[in-house]
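S.K.: Please find the sequence and the predicted model below.
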Amino acid sequence: MEGEMPDVRVVCFDWGGVIVRICRNWREGCLRAGLPVYEAAGTPEAIARRRAISAEHQVGRIRCDEFYARVAEASEGLYTPAEIKQIHDAWLIDEYHGAGDLIDQLNATEGITTAMLSNTNASHWARQHDGPGGFGAAARIKIRLASHELGLAKPDPAIYEAARAHFGVRAEQILFFDDLSENVQAARDAGWLAHQIDHAGDPTSQMRAVLHALGVLADLSPSGRAE
């Protein structure tokens, strides 16, 4: 029927750029870690080497210690493995304002299951907790799926089908938020309702607007009253 609201059962989030603010490039990571930024580390060749190693790390083919060692080796002596770990640890910055309130509100909404599908790694994933250095909002999401545990990464179509099977719903019942266009398009190709988030804006407000428009949340504000 024209104008009929979708039957959303799962609200699935990416993590970085949607729930948690992250470094967007090597320079930012180095600065946050208090380390020098070398011009040679910013060449297209150096970036390509790091991305290839990161791709293996994200699907669990290499462990964190091997990742630090290989990225250090790829830097040709500019950084030590310990310094690569510093940069890696500094990559996660903080949770976006209101993200935790939104997750709590969705968790309290009848018929809705919160979920996460993230390209990540073991050391970052382990920080989803309420303790020091942790990210508590993510920890409250009901179903959390990580690329390094699945052995798959977005935008591979197989990861969306694996996630759908975990959720136990039809593809069109999944509402997905991601900040990368290729991941959003792959989710749409899989039949999901997918929306791209502008990580440089206010991700929580963007998601609330979509959730309200689709009838998942009755109001835009966390208090339950329209502001």
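M.R.: Ah, there it is. Just so it is clear, the model here is predicted, and its values are computed rather than measured. Numbers count the residues shown, from 1 in each chain.
S.K.: Please make it C-alpha for all contacts and neighbour counts, starting now.
M.R.: Noted.
S.K.: which residues sit against stretch 115-127?
M.R.: Around stretch 115-127, the neighbours that count as contacts under CA atoms under 8 Å, 6 or more residues apart in numbering are 10-16, 57-60, 63-64, 89, 92, 133-135, 141-148, 153-154, 163.
S.K.: how about the helices of the chain, start to end?
M.R.: All helices of the chain, identified by DSSP state H, fall at 26-33, 44-58, 64-74, 81-90, 99-107, 122-125, 136-139, 147-150, 157-167, 181-189, 203-213.
S.K.: Reformat those as a markdown table; add distance to Ile197.
M.R.: Converted to a markdown table, these look like this (distance: least, CA to CA, whole Å):
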| stretch | distance to Ile197 |
| --- | --- |
| helix 26-33 | 21 |
| helix 44-58 | 21 |
| helix 64-74 | 29 |
| helix 81-90 | 22 |
| helix 99-107 | 13 |
| helix 122-125 | 21 |
| helix 136-139 | 17 |
| helix 147-150 | 20 |
| helix 157-167 | 18 |
| helix 181-189 | 9 |
| helix 203-213 | 6 |
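S.K.: here's the one I want to compare it with:
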Amino acid sequence: MNTANDARSQNPCLCFDLGGVLIRNAVFTGLPALLPAGQDLSVLRQRWLHSTVIRRFESGLCSADEFAQAFVQEWDLSISASEFLQEFYRWPEGFYEGVNETLQALRPHYQLACLSDSNSLHWQKFADLLSVFDPALSSHQLGIMKPDVAIFEAAAVRLQREPQQIWFFDDMEENVITARSAGWQAWQVQGWDGTRAQLAALGVLL
């Protein structure tokens, strides 16, 4: 009898967003540097989150080059599409310190998964890090973005779990609300410190 697999099936699936939860993302420091000074960060954040260009790219509906050209035009940047793409590629900086070690320690006891609004460029960049997840799910592969409830329904099928067996951690309130409406157990967290604290509060062995 494989006791590790037995424990993983009995314990909840731990499913994480990536940017702002497990991965340090410099988008809201890098983006303002490309724009005229003095723009309100909260306005930029909302504009980014609701950008049609970004949503097309992170739903897998256009190539990286098409995305860059459209983004430069939409945001009226003074750099070329190729220069922007180089900046965009650098913004996610990798796991916060301690994340990989903790995930590796949890892996024998829990099914670990991620569900992220992401794109082909960043997914390829972090391919080695994402190997810790079973499975790693991205909006650009599923063709749906959070907070659409359909992405949580599709993810539950891929995870081969009942919705109530999935514990989800995301930094965006609307994603947490939608996950709960799909039957998932979900918590809003900020960064690795917040995620780690929430896991500990839930009794997850760290």
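M.R.: Great, that's in hand. Every value quoted in this text rests on a predicted model; they were computed, and no experiment measured them.
S.K.: TM-score of the superposed pair?
M.R.: The TM-score (TM-score structural alignment, normalised by the length of the second structure) is 0.83; 194 aligned residues with a CA RMSD of 2.5 Å.
S.K.: just the buried members of the contacts of stretch 115-127 of the first structure?
M.R.: Among the contacts of stretch 115-127 of the first structure, those buried by neighbour count (16 or more other CA atoms under 10 Å) are 10-16, 57-60, 63-64, 89, 92, 134-135, 141, 143-148, 153-154, 163.
S.K.: quick one: which of those sit in strands?
M.R.: Val10, Val11, Cys12, Phe13, Leu92, Ile143, Arg144, Leu145, Ala146 (DSSP state E).
S.K.: In the residues you listed, find the pair that's most separated.
M.R.: Put simply, by CA to CA the two of those set farthest apart are Val10 and Leu92, 25.3 Å from each other.
S.K.: Can you give me the neighbour number for the residue nearest to Thr80 of the first structure when sequence neighbours are not counted?
M.R.: Here the nearest residue to Thr80 of the first structure in space, its sequence neighbours aside, is Ala72; by CA to CA, 6 or more residues apart in numbering that works out to 5.3 Å. By the measure other CA atoms under 10 Å, the count of residues near Ala72 of the first structure is 20.
S.K.: And Ala72 of the first structure, how far from Arg49 of the first structure?
M.R.: In this structure, Ala72 of the first structure lies at 11 Å from Arg49 of the first structure, with CA to CA, to the nearest Å as the measure.
S.K.: Equivalent analysis for Leu106 of the first structure, please.
M.R.: Taking CA to CA as the measure, Leu106 of the first structure falls 40 Å from Arg49 of the first structure.
S.K.: Neighbour count: the two, which is higher?
M.R.: When Leu106 of the first structure and Arg49 are compared on other CA under 10 Å, the one with more neighbours turns out to be Leu106, at 21 against 14.
S.K.: one step back: hey, which of the helices of the first structure is tucked in deepest?
M.R.: For those, ranked by mean neighbour count under the definition mean count of other CA atoms under 10 Å, the leader is helix 136-139 at a mean of 20.
S.K.: and that helix, what does it pack onto?
M.R.: If you count contacts as 3 or more CA pairs under 8 Å, 6 or more residues apart in numbering; DSSP states H and E, helix 136-139 of the first structure packs onto helix 99-107.
S.K.: Just give me the mean distance for the helix it packs on relative to the second structure.
M.R.: In the superposition against the second structure, helix 99-107 of the first structure averages 1.0 Å from its aligned positions (mean CA distance after the TM-score superposition for the first structure).
S.K.: can you give me the angle that helix makes with helix 203-213?
M.R.: For helix 99-107 of the first structure and helix 203-213, the angle between their directions (axes from the mean of the first three to the mean of the last three CA atoms, to 10 degrees) works out to 20 degrees.
S.K.: Now do helix 99-107 of the first structure: distance to the chain's middle.
M.R.: The chain centre lies 16 Å from the centre of helix 99-107 of the first structure; the measure is CA atoms, centre = their mean, to the nearest Å.
S.K.: Provide the aligned range in the second structure for it.
M.R.: Per TM-score structural alignment, the counterpart of helix 99-107 of the first structure in the second structure is residues 99-107.
S.K.: Contacts for the matching stretch next, please.
M.R.: Here stretch 99-107 of the second structure makes contact (CA under 8 Å, 6+ apart) with Leu22, Leu112, Leu129, Val132, Trp192, Leu205, Leu206.
S.K.: Counterpart of the first one over in the first structure?
M.R.: The reference is to Leu22 of the second structure. Matched across to the first structure, Leu22 of the second structure falls on Ile19, judged by TM-score structural alignment.
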